[in-house]
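Chemist: got a predicted structure plus its sequence, pasted below:
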Amino acid sequence: MTVLEQMGKNAKEAARALATAGSLKDKALLQMAAAIESGEREILAANAQDVNTARQSGMSESLLDRLTLNRDRILGMAEGIRCVAAQEDPVGTIVGGGVRPNGLKIEQVRVPIGVIGMIYEARPNVTADAAALCLKAGNAVILRGGKEAFLSNRCVAEILRGAIEKAGLPKDGIQLVQDTSRASSLEMMQLTGYLDVLIPRGGKSLIRSVVENSRVPVIETGAGNCHVYVDDSADIDMAAEIIFNAKTSRPSVCNAIETILVHKDIAEKALPAIKARLDEKHVEIRGCERTRAILGGDIVPAQEEDWVTEYLDFILAVKVVDSIDEAIDHIARYSSGHSEAIVTRSYERAREFTERVDSAAVYVNASTRFTDGGEFGLGAEIGISTQKLHARGPMGVNQLTSTKFIISGSGQIR
């Protein structure tokens, strides 16, 4: 039996205990939050080593931002766990049912999925978020983070394991794969006897690899090629502010925008105002020919690949479009299905956009940066699902459960 198979066996046993843990789960979550706070110095020391190694290896500043922890982010991790603890327990909730003409009482009840596998990249906060959400839903979790964040992940995972054990639950409800090689990732994708579902969280290449190679069922979380369309009726100041926030507040995350589409009738006024805001953060604009004609020839010419690229950096593709139809067609062709926004004063255009754009989150006059479990009131999220089966959008506790039917009779036979 390999190391991963043994982890899978341990997780299966832990999952049986967690499925019926009831209020002990909330006790464990509160212990986890307190342990994260008390372990701040230890976590920051481990993270500093990861950041130093990543910087020496040439990691970009935007990706270093994803990797870096500080006091506020650690406190945010703890608060996220407490928010998960405060939510209603989904396990045992009756979501449907009724009494049949033959007297059978049928109830559809939420139950844990079982053992969840997570493969993710350089964001140590994912370790805490995933562990908390899986535990609340009664699942065991096997975490496999990237090598860039290994010391941070290991430190956080050990703190969490100790906390749930202290609360009286099996510590193997949370496990971290110690091998960060590609081989361990591929082996996880084949653990059909142990993992009930596998969730990748990271860049496009990671997600594609898991989707294409996994024999374990996958919930696909998508890369964030997100768009803002500035309609001809838009408030230009509002549009500039939304774009500035959606691009520059934290460009390394999946809900940051990568492309803006501007209606031709407002482009000559809107584009200079938008660029003025983006210049404050030295955002590089890659524009179509009409964008370059308005903003000047020093704008980098946009290539076909720019429309599909998730930059995760201070780079933004810009295109002038003739109509809302062209904007929606562009989004349909190039979007990753994550988050899109329209800025408009027109109720009809807003309704048309929200009805026709097929993404997990569609905004009217607001920044795409709100696509987040915490912002949506879910406490935290294990990822943003861009698929259409089982779960879509930020995945909170309810999305980490399945259902089963419980049928009660009085001797009925068929």
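Modeler: Perfect, thanks for sending it. Numbering: from 1, shown residues only.
Chemist: can we go C-alpha only for contacts and neighbour counts from here?
Modeler: Will do.
Chemist: where does Ile406 sit: helix, strand or coil?
Modeler: Look at Ile406: counting by DSSP: H, G, I helix; E, B strand; the rest coil, its state is strand.
Chemist: wait, it sits on Gln108?
Modeler: Yes: the pair Ile406 and Gln108 qualifies as a contact (CA atoms under 8 Å) at a distance of 6.4 Å.
Chemist: which one's more surrounded, the two?
Modeler: For Ile406 and Gln108, the more surrounded residue by other CA atoms under 10 Å is Gln108, and the numbers stand at 18 against 12.
Chemist: pasting the second one now:
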Amino acid sequence: MTTFRPQLRIPATYMRGGTSKGVFFRLQDLPAAAQMPGPVRDALLLRVIGSPDPYGKHIDGMGGATSSTSKCVIIGPATQPGHDVDYLYGQVSIDSAFVDWSGNCGNLSSAVGPFAIAKGFIAAERIPHDGVCTVRIWQKNIGKTIVAHVPIANGEVQEDGDFELDGVTFPSAEIALEFLDPVDEGGDGGAMFPTGNPVDTLEVPGFGTVQATMITAGIPTVFVRAADVGLTGTELQPAINEHRERLAMFEAIRVAGALRMGLIAAPEEAAKRQHTPKVAYVAPPADYVASSGKPVKAAEIDLLARALSMGRLHHAMMGTASVAIATAAAIPGTLVNEAAGGVARETVTFGHPSGVLRVGATVEQVGGQWVVRKARMSRSARVLMDGHVRVPASLLEEQS
């Protein structure tokens, strides 16, 4: 006779934010043992998403078996003065029992403000009947502030609209995001350029040397020229993700960059730091056809950019990598600035696999060092489902 084994019902919201989607939780709704960092929390989120999955499909979970859809977010009351909420992001591995807490998700950042408003984290008197509600978010993974400007109609978050975001099928209301002082201080000394240089020659075991811009704005990112790695910058996902040798090359570049940036001490540590650093490649503008079939003209963009996330070419562009692109484009001498024409700029429009994105950054030199004060971009967000997720109750027993 089979023993009845119940499932836990945990309040959750499934949300799209930018070109990503994930499962959002209020901290207080998690089981007590999962309200703090550790193996219980990680095991819970892995089960929610459906990882590890040797089939790579996430059939038995809420994940979508891509880096853009294997994500969880925990929102809690603000622990920092001058902020409205704490935002903690977990990138859930697809094929291994691992949750990476080393960085932020810029796309899902756009859903944090709407979630905070809808779930009662923002005082009613702060929410206009019609207009914009400003939500100050403390990004706990990297200890930074994000300001979200959320449209409000009839006292509720406005989700419907005409803002189009390449990589998202339907238009929605625009949410403006500001990433304040977005340099990730997890590297060597917390500098924007951990090596002190806008360009370095990177030794990549098995692949020789390559020039790279290594920057920590938004998220630690290693940029290389498309031409230097045998690419054009117009590639779509199949051109990278269906070629093992190209994926191996980019992973080797990522590991070499992580070592030079001081993010890891030995190559084997990279397996436990899959979310960061990102590796991306850039090229001057060129015509191409986006994954949707939409033609992108060279005259419409300043440069081409492609980035890998969790070992695969991203279908659009990660929000945090967009911050890195905006910042690097504004600083003379970087490979990103070079690809964008080598001129000073505060905004840049780049072509990615799904289309086009415009981002901006305000940078300045202080004591001979480059500092980024603010990065800006627009995204959209929408609630896909509100209710409960279920996981076997035995999961928590196994972890206790």
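Modeler: Received it, and whenever you're ready, just let me know what you need. Quantities reported herein were computed from a predicted structural model and do not represent experimental measurements.
Chemist: got a TM-score for the two of them?
Modeler: The TM-score (TM-score structural alignment, normalised by the length of the second structure) is 0.28; 202 aligned residues with a CA RMSD of 7.4 Å.
Chemist: which element is Ser185 of the first structure on?
Modeler: For Ser185 of the first structure, the element it lies in under DSSP states H and E is helix 182-188.
Chemist: just checking, what packs against the next helix or strand after that helix?
Modeler: Proceeding C-terminally, helix 182-188 of the first structure gives way to strand 197-201 as the next helix or strand, assigned by DSSP H and E. When contacts are defined as 3 or more CA pairs under 8 Å, 6 or more residues apart in numbering; DSSP states H and E, strand 197-201 of the first structure packs onto strand 115-120, helix 204-213.
Chemist: single out the most deeply packed of those.
Modeler: Of these, the one with the most neighbours on average (mean count of other CA atoms under 10 Å) is strand 115-120, at a mean of 25.
Chemist: by contact count, what packs against it?
Modeler: Applying 3+ CA pairs under 8 Å, 6+ apart, we find strand 115-120 of the first structure packed against helix 3-18, helix 125-136, strand 140-144, strand 197-201.
Chemist: again, only using 7 Å
Modeler: Counting contacts by 3 or more CA pairs under 7 Å, 6 or more residues apart in numbering; DSSP states H and E, strand 115-120 of the first structure packs against helix 3-18, strand 140-144, strand 197-201.
Chemist: report the angle between the first one and strand 115-120.
Modeler: Taking axes from the mean of the first three to the mean of the last three CA atoms, to 10 degrees, one finds helix 3-18 of the first structure and strand 115-120 inclined to each other by 130 degrees.
Chemist: all helices of the second structure, in order?
Modeler: Read by DSSP state H, the second structure holds these helices, from start to end of the chain: 39-49, 106-118, 237-241, 244-260, 319-329, 335-339, 394-399.
Chemist: closest one to Val224 of the second structure among the ones you listed?
Modeler: helix 335-339 (6.9 Å; CA to CA).
Chemist: include distance to Lys278 of the second structure when you put the helices of the second structure into a markdown table, please.
Modeler: As requested, those are arranged in a markdown table below (distance: least, CA to CA, whole Å):
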| stretch | distance to Lys278 of the second structure |
| --- | --- |
| helix 39-49 | 22 |
| helix 106-118 | 13 |
| helix 237-241 | 15 |
| helix 244-260 | 7 |
| helix 319-329 | 7 |
| helix 335-339 | 14 |
| helix 394-399 | 31 |
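Chemist: just those helices: most buried one?
Modeler: helix 319-329 (a mean of 29).
Chemist: what's the angle from it to helix 106-118?
Modeler: Going by the same axes, to 10 degrees, helix 319-329 of the second structure is angled at 120 degrees with respect to helix 106-118.
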